[in-house]
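# I'll drop the sequence and a predicted model, then ask my questions.
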Amino acid sequence: MLPAPENRRKIVHIDMDAFYASIEQRDFPELRGKALAVGGSPDGRGVVATASYEARKFGVRSAMSSRQALQLCPHLLFTKPRFEVYKQVSDHIRAIFRRYTDLIEPLSLDEAYLDVTEDKAGIGSAIDIAKAIKEAIKRELNLTASAGVSVNKFIAKIASDFQKPDGLTFIGPSKVIPFLEALPIDKFFGVGKVTAQKMKGMGIHNGADLKSFSEFDLNRHFGKSGTFFYHMVRGNDTRPVRPNRISKSIGIEDTFSADISDKDEMMQELKTLCEKLEKRLEAKDKIGKTVTVKIKFSDFTQITRSKTQLYEIEGATAMYELVQELMDKVDVEGLKVRLLGVTMSNFAEPESIPKEGRQLRLF
């Protein structure tokens, strides 16, 4: 099955709701309806991998230290991750996807793009397909998923997050521009915390504000990312769903002779790792869109946090800016870290990377 032409694609983005925590609550009735953290521990050590929606109401979130999570939610329950179970559930979900299309692009265990322009079941309506997928996941796995349906991947991903949990949001062709114009700037996929703050300082608070800036002015303020922002707010995304996307990565990490607990020292180590990673990527002529930070603590528990851009990330400075955004979401205060790592993945296809004068590829 080949991807449909850009102007008539029907894209669905499926995102499972609190995936790890929902599986634990499903399998253990005593955890249902309770504020639950997967990962971490009640003695305040370790880091939360994910939190149930009951816990999120108190401000508990992933990558937060157990200590801070308990301060926000003293009655929080903790459970150890069961990754082999999560993988089995993910495989079942993808089998459900395959009933409707072969054009599936997984992003993680709990998230994927589907091109359902020509669905195998002959349903025809992308909204009905998304409903059928959600119903099958609920019936067969007793879990909920949120879905976004639109004309391209960028809009579908934003839509899937719009009515979580158990949501279904459709943004048709005639609604794309009004939706983007009204969307708060920090809700745009690809606009991180630092960039959002800079935009707000320029008077850019929503898509309509962003749209008032010319491509030239955006490039002047944000470098070549300005061209991406210019097209983003206009809903331009020609990327096909890639079922055979290569997920190879290049990374570097460092295990310390003595654990470190100072955040500034960690950031300096990560900056050095970004500089070393830049040289490895240049040597292999690779350029990617996803940066991942790996943190291993003194008790040997570890977390990874990733950020994906819709444009290629070039150079140590750009990598480090994303690393800073990721680390802003991780509470490491009072925790001892024995290893840090930075990885680049989601590489551009070789033929799309000029040997000289690389330019931003739009989507």
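All right, it came through fine. Keep in mind that what you see is a predicted model, and the values were worked out from it rather than measured.

# Every contact and neighbour count from this point should use C-alpha atoms.
Fine.

# where does residue 338 fall, helix, sheet strand or coil?
strand (DSSP: H, G, I helix; E, B strand; the rest coil).

# what about the longest helix in the protein?
Scanning the chain for the helix with the most residues, using DSSP state H, yields helix 263-283.

# Summarise which helices and strands it is packed against.
strand 249-260, helix 315-328, strand 337-347 (3 or more CA pairs under 8 Å, 6 or more residues apart in numbering; DSSP states H and E).

# Which SSE is immediately downstream of it?
Using DSSP states H and E, the next helix or strand after helix 263-283 towards the C-terminus is strand 288-297.

# Okay, buried residues for the helix or strand following that next one please.
From strand 288-297 onward toward the C-terminus, using DSSP H and E, the following helix or strand is strand 302-313. Judged by neighbour count (16 or more other CA atoms under 10 Å), strand 302-313 contains these buried residues: 302, 303, 305, 306, 307, 308, 309, 310, 311, 312, 313.

# Structure two is appended below for comparative analysis:
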Amino acid sequence: MSDTGRIVVHMDLDAFFAAVEALEDPALAGKPLIVGGRPEERGVVASASYEARARGVHSAMPTYRALALCPDAVVRPARHGVYGGYSRRVMAILREASLLVEQMSIDEACLELTDQVEDWEAGVEVARQIQRRVRQEVGLSASLGVATNKLVAKVASDHDKPGGLTVVRPGEEAAFLAPLPVRVLWGVGPVTAQKLAALGVETVGDLLRLDPGELPARFGSQGVHLARQAQGLDDRPVVTEHEIKSLSQETTFARDISQPEALKASLLELSQGVAERLHRRELAAGTVAIKLRYADFTTVTRQMALAVPTDDAETIYRAALVLLRRTWRRGQPVRLLGVAGQRLSAPAGQLSLF
């Protein structure tokens, strides 16, 4: 199916963890709020309200640094079990809207409406209904993007946060992306951005002005991929979980991470996300794997077979932590971190790692 024939919606919950905490405790509404570890425990920020973000606080930042920027912020510990419950309610709304829903993380999902609505206007209306239902039935703000493919829909969902709905119609993809920083494209981290800046490339539109052969010559297959993205092209399908032989979650950090505690905090969150997805599908993983991508785009994967298949978050985290310690070159900045459950089967009671 061509891009022009597709209708893809990307939904991203706004400041999800912080929003849930404010929903559970209305006294926190409108206040700078940090969800994460305590500074005395070398904790890191898992999420921050928009009031805290306006003061420079961002996820994966050490909590002590966040409090230096925003001394009056309230700090709350992350409660992943609570967030999982809210996430399930939101995802249930999405699955009522489409048969093709790909949950990317606890607060993010993509759905395809191509064969389920008559035309574009109907697709946009479905997106509006999703946004309205998430607000009215769950109490959370969501930002959505509607486009012809996953890449542009994702970028569109980030375009008007919080609470925005951005529509990029067929034929508008390249023009929409052109003025945006080149880092909005998948695979463009600080190292690649610096190399592109040396070529005079600051925006996506700058990529299109390069000689067609320059990107492949300098960046190889990644350059070919970047050239396609700059045109707003992406033919990846929306993949539902029943089609997947493994369940994984990964995160690309806004800034490369080299602090062990920040990596461990992210690893825990990813492990809990994988466990939640396994539990929801009534599956257990016989193998745990991690993926590390360094700032220079070197990617390393490692896996560990478990004695018994599991859907337990703590067991998955312990295995992932062992793999991280074996794999990570200490002090080396990490751009992307991922956790996966593989060799899926039905759960088998109380499970353990060894």
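Happy to help now that I have it. The model shown is predicted, which means the values in this text are computed figures rather than measured ones.

# coming back round to it: let's have the helices and strands packed on helix 263-283 of the first structure in a markdown table, adding mean neighbour count and distance to residue 269 of the first structure.
Converted to a markdown table, these look like this (neighbours: other CA atoms under 10 Å; distance: least, CA to CA, whole Å):
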| stretch | mean neighbour count | distance to residue 269 of the first structure |
| --- | --- | --- |
| strand 249-260 | 15 | 9 |
| helix 315-328 | 18 | 11 |
| strand 337-347 | 22 | 8 |
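
# tell me the contacts of residue 103 of the second structure?
91, 109, 110, 240, 241 (CA atoms under 8 Å, 6 or more residues apart in numbering).

# at 7 Å what do you get?
109, 110 (CA atoms under 7 Å, 6 or more residues apart in numbering).

# Show me what it aligns to in the first structure.
Matched across to the first structure, residue 103 of the second structure falls on residue 106, judged by TM-score structural alignment.

# Mind checking what secondary structure that match has?
Residue 106 of the first structure ends up strand, using three-state DSSP.

# In the second structure, what residue corresponds to residue 142 of the first structure?
Checking with TM-score structural alignment, residue 142 of the first structure has residue 139 as its match.

# Quick check: most distant residue from the centroid of the second structure.
residue 211 (32.2 Å; CA atoms, centre = their mean).

# just to revisit the earlier point, can you put the helices and strands packed on helix 263-283 of the first structure in a markdown table and add distance to residue 293 of the first structure?
A markdown table is the format used below for those (distance: least, CA to CA, whole Å):
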| stretch | distance to residue 293 of the first structure |
| --- | --- |
| strand 249-260 | 9 |
| helix 315-328 | 7 |
| strand 337-347 | 5 |
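
# With residue 294 of the first structure as the reference, name the closest of those.
strand 337-347 (4.8 Å; CA to CA).

# quick one, the closest one and helix 315-328 angle?
Angle of strand 337-347 of the first structure versus helix 315-328, following axes from the mean of the first three to the mean of the last three CA atoms, to 10 degrees, is 120 degrees.

# Just give the nearest non-adjacent residue to the match of residue 142 of the first structure, would you?
residue 23 (7.2 Å; CA to CA, 6 or more residues apart in numbering).

# Could you grab the helix/strand/coil label for the aligned partner of the one you found in the first structure?
Under the alignment (TM-score structural alignment), residue 23 of the second structure maps onto residue 26 of the first structure. At residue 26 of the first structure the chain is in helix, as set by three-state DSSP.

# Run a quick neighbour tally on the match of residue 142 of the first structure.
15 (other CA atoms under 10 Å).

# Please report how far it lies from residue 179 of the second structure.
33 Å (CA to CA, to the nearest Å).

# cool, residue 186 of the second structure as well?
16 Å.

# now residue 340 of the second structure
Residue 340 of the second structure is 35 Å from residue 179 of the second structure, by CA to CA.

# got it, and residue 233 of the second structure?
Taken as CA to CA, the span from residue 233 of the second structure to residue 179 of the second structure is 16 Å.

# Over to residue 38 of the second structure?
39 Å.

# For these two, work out which one has more neighbours and name it.
residue 38 (17 against 13).

# pretty sure that one contacts residue 63?
Yes: Residue 38 of the second structure is within contact range of residue 63, at 6.5 Å (criterion: CA atoms under 7 Å).

# Which members of the buried residues of strand 302-313 of the first structure are the farthest-apart pair?
302 and 311 (28.1 Å).

# Run through the strands of the stretch 51-200 of the first structure in chain order.
Taking DSSP state E, counting those that start in this stretch as the test, the strands found in the stretch 51-200 of the first structure are 77-79, 104-108, 111-115, 145-150, 168-170.

# Need the ones you listed in CSV (columns: distance to residue 135 of the first structure).
As requested, these are exported to CSV (distance: least, CA to CA, whole Å):
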stretch, distance to residue 135 of the first structure
strand 77-79, 28
strand 104-108, 18
strand 111-115, 16
strand 145-150, 9
strand 168-170, 12
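
# deepest of the ones you listed, which one?
Mean neighbour count (mean count of other CA atoms under 10 Å) peaks for strand 145-150 among the strands of the stretch 51-200 of the first structure, with a mean of 28.

# That one versus strand 111-115: what angle between them?
40 degrees.

# which strands and helices sit next to strand 145-150 of the first structure?
Contacts defined by 3 or more CA pairs under 7 Å, 6 or more residues apart in numbering; DSSP states H and E place strand 145-150 of the first structure against strand 11-16, helix 126-141, helix 153-160, strand 168-170.

# what's the most buried one of the ones you listed?
Of these, strand 11-16 is the most buried (mean count of other CA under 10 Å), at a mean of 28.

# mean deviation of that one from the second structure?
Strand 11-16 of the first structure: mean distance to aligned residues in the second structure after superposition is 0.2 Å, counting by mean CA distance after the TM-score superposition for the first structure.

# Which residue numbers in the second structure does that strand align to?
So strand 11-16 of the first structure sits over residues 8-13 in the second structure, by TM-score structural alignment.

# ranges for the helices of the second structure?
Under DSSP H, the second structure gives helices at 16-24, 50-53, 63-69, 80-97, 120-133, 150-157, 173-177, 190-198, 204-208, 214-219, 221-230, 260-280, 313-327.

# what's the most buried one of these?
Most buried among those, counting by mean count of other CA under 10 Å: helix 150-157, with a mean of 25.

# so that one corresponds to what in the first structure?
Using TM-score structural alignment, helix 150-157 of the second structure pairs with 153-160 in the first structure.

# quick one: which of the helices and strands packed on helix 263-283 of the first structure is nearest residue 118 of the first structure?
Nearest of those (CA to CA): strand 337-347, 26.2 Å.

# For the closest one, which outside residues touch it?
Against strand 337-347 of the first structure from outside (CA under 7 Å, 6+ apart): 247-256, 258-261, 273-274, 286-298.
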